[in-house]
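A.B. asks: Dropping a prediction and its sequence here:
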Amino acid sequence: MNKADLIEKIRDDYDLTRVLARDIVENVFETLATTIQSGEEVSISNFGAFKLADRAARKGRNPATGEAIKIAASRTVKFRPAAPLKAALNVKRRSSKKSSKKRA
């Protein structure tokens, strides 16, 4: 699912105009981004938490040449799924093993 699919899903589910659904989705994403950029953790119950994380500078290799390079320190977002989401993703399905009957 991409952003356009999400907008269409919300539009259909709530009988909204495409413009209103797009504005809602963009506002949610903008609010999440600004909150995370400020260093706050965004926690959505039954879904998960988004948190700002710092990556230290490190050495790497250029895969084309094998030359050693320096990778600069950077900031990224880490996601920690909530327990209900983890549980939903790890539901065990019943196996469809065929029983083997012995012939007499």
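C.D. replies: All right, it came through fine. Numbering: from 1, shown residues only.
A.B. asks: okay, CA-based contacts and neighbour counts for the rest of this
C.D. replies: OK.
A.B. asks: So which residues of this structure form strands?
C.D. replies: Across the chain, reading from the start of the chain, the strands by DSSP state E fall at 42-44, 48-55, 58-61, 68-71, 74-81.
A.B. asks: Put this next to the first one:
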Amino acid sequence: MTLTKADIVREVYMHHDEFTKEKSVEAVETLLRLAKDKLISGEDLLLSGFGKFSVRDKRERKGRNPQTGSELMLAPRRVVTFSPSGILREKVNQK
């Protein structure tokens, strides 16, 4: 099952009695906006105990159209990668 933004807002609302639903939405939106702004500017985002989001530059490279088999050049681009923290990795791999 996928965790959605609405699910996160609901969890924030349920675990913080002092938050209204509107405040919960505002808190989640603010966190996501800050994260997006940092990544868009090329900075890393480190969430202790969770992991690190990094922006990486990909060079131009050869590609292939899977339908026709013809070769083409893929333009350079930026991608976001995620590396889980050791703590998260251990918890995910516990049996």
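C.D. replies: Sure, I can see it. Predicted, not measured: the structure shown is a model, and the values here were computed from it.
A.B. asks: What are the buried residues along the lengthiest helix in structure 2?
C.D. replies: Longest helix in structure 2 by number of residues, with DSSP state H as the criterion: helix 21-40. Of the residues in helix 21-40 of structure 2, those scored as buried under the neighbour-count criterion (16 or more other Cα atoms under 10 Å) are 24-25, 27, 35, 38-39.
A.B. asks: whereabouts in structure 1 does it align?
C.D. replies: Counterpart in structure 1 of helix 21-40 of structure 2, with TM-score structural alignment as the criterion, is residues 18-37.
A.B. asks: Average offset of the matching stretch relative to structure 2?
C.D. replies: In the superposition with structure 2, the average deviation recorded for stretch 18-37 of structure 1 is 1.1 Å (mean Cα distance after the TM-score superposition for structure 1).
A.B. asks: Which residue, other than its chain neighbours, is closest to the residue sitting nearest the centre point of structure 1?
C.D. replies: The C-alpha lying nearest the average C-alpha coordinate of structure 1 belongs to residue 79 (Cα atoms, centre = their mean; 6.9 Å). The spatially closest residue to residue 79 of structure 1, leaving aside those adjacent along the chain, is residue 50, at 4.6 Å (Cα to Cα, 6 or more residues apart in numbering).
A.B. asks: Lovely, talk soon.
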